[in-house]
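Visitor: Provide a 3D model corresponding to the input given below.
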Amino acid sequence: MICQHLKESGDPEPQSRYADGCPQCVAAGFDDWVHLRLCLTCGVVACCDSSPRQHMSAHHAESGHPVMRSFEPGETWRWCFDDEQLG
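Guide: Okay, the predicted model is just below:
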């Protein structure tokens, strides 16, 4: 059964691309991010947990925003941090 956070988040398509990578990594002078994720609450784009600095997980920890989605071309999956559920 899909969690309420995933039901409420919808599935918006990302509207722009971050060709230069994770904005937080780039601002700090790093270029070793792996994949990008999009917060479905506020639109923040950040790197994934396979990246050294795991900015999207840090964003969730700081903001409490529950759902993110892949920002990678051709990927549409979403993840609820609160319920640890893929949607």
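Visitor: going by C-alpha atoms from here, please, whenever you check contacts or count neighbours.
Guide: Fine.
Visitor: the helix or strand that contains Arg69 - contacts with which helices or strands?
Guide: Using DSSP states H and E, Arg69 falls within strand 67-70. Contact analysis of strand 67-70 by 3 or more C-alpha pairs under 8 Å, 6 or more residues apart in numbering; DSSP states H and E lists helix 4-9, strand 36-39, strand 78-80 as its packing neighbours.
Visitor: another for comparison:
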Amino acid sequence: MIGAVTGCTHLDQVALELPTEADKRGAVCPECVAMGALWVHLRMCCTCGHIGCCDSSPNRHARLHWEASGHAVITSFEPRERWSWCFADNLLL
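Guide: Predicted coordinates:
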């Protein structure tokens, strides 16, 4: 789980453990794959596990998931990265 961070008001939405390196191997953005698009980096929703592409990607599926679901906290799904972000609070966790 993500530790307590001063300023984030959405930690109560975090329901999943951080992904392991093994979880991240071979991961894709399913929405990009379905539309034949490319992505830059992957992010995982810490509430439901949705995998989406980052804001540097053309389609920004992780952000679109937050806007549609209200699930504000994501974590990097990139190898060797261990950080999280709250979209709503605009805060690195």
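Visitor: count the neighbours of Ser9 of structure 1 for me.
Guide: Neighbourhood size, Ser9 of structure 1 [other C-alpha atoms under 10 Å]: 17.
Visitor: alignment lookup: it to structure 2.
Guide: Aligned counterpart of Ser9 of structure 1 in structure 2: Val14 (TM-score structural alignment).
Visitor: same check on Asp82 of structure 1?
Guide: By TM-score structural alignment, Asp82 of structure 1 lines up with Ala88.
Visitor: contacting residues for its match?
Guide: Ala88 of structure 2 is in contact with 10, 72, counting by C-alpha atoms under 8 Å, 6 or more residues apart in numbering.
Visitor: if I look at it, how far off is Thr9 of structure 2?
Guide: 9 Å (C-alpha to C-alpha, to the nearest Å).
Visitor: now the equivalent of Ala46 of structure 1 over in structure 2, nearest residue through space, not along the chain?
Guide: In structure 2, Ala46 of structure 1 lines up with Gly52, judged by TM-score structural alignment. Closest residue to Gly52 of structure 2 apart from its sequence neighbours, by C-alpha to C-alpha, 6 or more residues apart in numbering: Ala62 at 4.2 Å.
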